[in-house]
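Undergrad: Give me a model of this one.
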Amino acid sequence: MTALSDLAAAVQDLAGAVRRLGQDPADAIRLLALLAAVGPVAATGDDGLGRAMATAEAAAAALCRRAALAALARATAAATPPGYEEAVALRDATCTLLEAEEIRAADAGDAAAALALRDLRAAVAEDLTARAADLSRLREVNVAEPLPALVHAWRLFEDPDRADEVALAAGAEDPNFIGGRFRVRGD
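TA: Okay, here's the model as predicted:
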């Protein structure tokens, strides 16, 4: 193996390790999104050495971003968003990162990478859109007079066991007095 292929393998291993690091895929997604935003520093010199350093740094940053994006796509496939809104937000954030790298690759003349990133973005969008369709959406509740969470759970879901969920969604300090406007899962 060459030093460059060793570097590429190490960067991919790092991105994979970050993906597997957290117990929750949301942690991996958050960390990988940060890695996917890595950019090169500005060139330090205008001479040949400075330009060569800038080229090497840009290539290393692209390698890091692309490895992170590949791991991010795997992490989104493993993620289980709790509702429609979260799935759509995850899809949009991931696809935005993929599209930005796709544009960078195309601008750099790397058509093969741009095409691969476009295909990956389309696959992520298709997967999360399909999964989002089966998830519950948030619905807004507007209550004129404070009532106990138990009453809201019964009125909204005919399920008193969801009183804690209602209190949490409303951000209630006291679950016996929930009023105003809040959003709950609309199962």
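Undergrad: switch to C-alpha atoms for all contacts and neighbour counts from now on
TA: Will do.
Undergrad: top helix in the protein by residue count?
TA: In terms of residue count, the longest helix belonging to the chain (DSSP state H) is helix 48-78.
Undergrad: what packs against it?
TA: On a contact count with 3 or more Cα pairs under 8 Å, 6 or more residues apart in numbering; DSSP states H and E, helix 48-78 meets helix 3-21, helix 25-35, helix 84-107, helix 111-133.
Undergrad: Tell me which residues are up against the third one.
TA: Going back to what we said before, that points to helix 84-107. 33, 36-37, 65-66, 69, 72-73, 76, 81, 111, 113-115, 117-118, 120-121, 124-125, 128-129, 131-138 (Cα atoms under 8 Å, 6 or more residues apart in numbering).
Undergrad: want to put them side by side, so please do this one too:
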Amino acid sequence: MAWRDQLRPASFRGVPFKVDGDELAAGRRVQLHEYPQRDKPFVEDLGRATRKVTLTAYVIGPQYMAQRDRLLAALEEAGPGELVHPHFGTLRVAADGECRVAHSADEGGMCRFSLSFVEAGELSFPAAKVNSAAQTKLKADALSTASAGDFAKAFGVAGYADFVREGAVADLTKAVSLAERVLRGGGAGGSSLLSGLLSDTDRLFGSPWALAQRVLGLIRSFTATGGGGSATTSAATGWTGVARSSPAARPLAALLHVASYTAPAPAYTRATPARQQQATNSTALAALVRRSALVHAAEVSAAADWPVHQEVIAARDELAARIDAETLRPDVPDDTFRALTDLRVAVVQDLTARSAGAARLATVTPTAVQPAVVLAYDLYEDAGRGEEIVTRNRVAHPGFVPPAPLKVLT
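TA: Next up, the predicted model:
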């Protein structure tokens, strides 16, 4: 095909015209910085320059005047329009003030145009965007405050027999020990935190609000170590069947395990006022532990990076389901119910929004036993990602990846 056959008929806003010649001004916008006593300047790149199109055009024929008037009207119309350029195709441009029209007595039946256009960009304004992670943290703080308030209203040992206080100490020891074992795996330092709490019960039992804040702080400190001790290994690895690589996955699974904690069944049968208060204390402490775990699970999910789509969706669904289970308990006060519902909405919105940019997991089966670096290069042209494949699929030896189905990032 000859080059003339590839030229397109020129027009602007649907008005055709002929073209004698054209120019296109393009390049980069730069700021030149020159310094004293320095031979070479520094050029700062400010982005691509606006493209400017100049055309030498004409209209000709018995109806050239009508066609001229139509083209003039198109040039003077407000806003950008569509220019069909013979060489560059369809462009969205705006006519600037350099367009000219000329007649000549020597060229009867035609008129010439000097057309000048600039590319038309999009008119954009700053747009507000909701910080969904920050909203999750705000709703988690609201639930934390409501949970502490509920506990302060229900818990009490003053004026009751000694067994009420002893029962509260036993319940506190059991609940905090469970959280420590699940979240820290019984790691070093956990027993000292529990001992410090129990040694301060005389003061804390007199101020249930302070006790609630202390329990909330303990669960936060346990979570900060990374979470996921041996007590929750099976739960952590079996979460929706997805092999989880996100740093927050195991701590989040451990926190959701703590969020299922229930008060131990009472060993007594007579419902005296003291026994009733003992049962109330036990129930209030269990609710505080569960909701503290939900608070910090939401904080962990909001602060974490989620590189895998399936993992963030699994985290969203598991956390939302655990919050739903807490709202369905019959002893949830109205304010706490609203705080739980608000937190669920914030968590779902946040993790759903962040799942959009996450990579997907796909199943790949190697044809033969091969090193992880070879498989990584075949998949990504990056041998350095071999460790990622080994870790995600728990391959026993990186030099011998078996010909079995493997989960890999797309």
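Undergrad: How close are the two chains, by TM-score?
TA: Structural agreement between the two chains, given as a TM-score (TM-score structural alignment, normalised by the length of structure 1), stands at 0.81; 184 aligned residues with a Cα RMSD of 2.8 Å.
Undergrad: Can you flag the buried ones in the contacts of helix 84-107 of structure 1?
TA: Buried subset of the contacts of helix 84-107 of structure 1 (neighbour count, 16 or more other Cα atoms under 10 Å): 33, 36-37, 65-66, 69, 72-73, 76, 81, 113-114, 117-118, 120-121, 124-125, 128-129, 131-132, 135, 137-138.
Undergrad: how close does the most centrally placed residue in structure 2 sit to L178 of structure 2?
TA: With distances taken as Cα atoms, centre = their mean, structure 2 has R354 as the residue nearest its mean C-alpha position (2.6 Å). According to Cα to Cα, to the nearest Å, R354 of structure 2 and L178 of structure 2 sit 32 Å apart.
Undergrad: Nearest to L156 of structure 1 among the helices and strands packed on helix 48-78 of structure 1 would be which one?
TA: helix 84-107 (18.5 Å; Cα to Cα).
Undergrad: Contacts for stretch 261-271 of structure 2, please.
TA: Contacts with stretch 261-271 of structure 2, where a contact means Cα under 8 Å, 6+ apart, come from D171, A175, R275, A279, S282, T283, L285, A286, A287, V289, R290.
Undergrad: same thing but 7 Å
TA: Applying Cα atoms under 7 Å, 6 or more residues apart in numbering, the contact partners of stretch 261-271 of structure 2 are S282, T283, A286, R290.
Undergrad: With stretch 337-348 of structure 2 instead?
TA: S132, Q135, T136, K139, A140, A142, L143, A298, R316, A320, I323, T327.
Undergrad: which residues touch V18 of structure 1?
TA: A28.
Undergrad: any idea what it aligns with in structure 2?
TA: Residue pairing (TM-score structural alignment): V18 of structure 1 is matched to F222 of structure 2.
Undergrad: That match and Q135 of structure 2: what is the separation?
TA: F222 of structure 2 is 23 Å from Q135 of structure 2, where distance means Cα to Cα.
Undergrad: Equivalent analysis for S292 of structure 2, please.
TA: Per Cα to Cα, S292 of structure 2 is found 18 Å from Q135 of structure 2.
Undergrad: Give me the more crowded residue out of these two.
TA: S292 (28 against 19; other Cα atoms under 10 Å).
Undergrad: Neighbours of A304 of structure 2, how many?
TA: As a burial measure, A304 of structure 2 scores 14 neighbours (other Cα under 10 Å).
Undergrad: what residue of structure 1 matches up with it?
TA: Using TM-score structural alignment, the partner of A304 of structure 2 in structure 1 is A79.
Undergrad: got it, and V164 of structure 2?
TA: When structure 1 is aligned by TM-score structural alignment, no residue sits opposite V164 of structure 2.
Undergrad: Quickly note the distance from the closest residue to W154 of structure 1 other than its chain neighbours to R137 of structure 1.
TA: For W154 of structure 1, ignoring the flanking residues on the chain, the nearest one in space by Cα to Cα, 6 or more residues apart in numbering is P160 at 5.3 Å. Using Cα to Cα, we find P160 of structure 1 at a distance of 20 Å from R137 of structure 1.
Undergrad: do R181 of structure 1 as well
TA: Counting by Cα to Cα - R181 of structure 1 and R137 of structure 1 are separated by 16 Å.
Undergrad: And for G48 of structure 1?
TA: For G48 of structure 1, the distance to R137 of structure 1 - Cα to Cα - is 56 Å.
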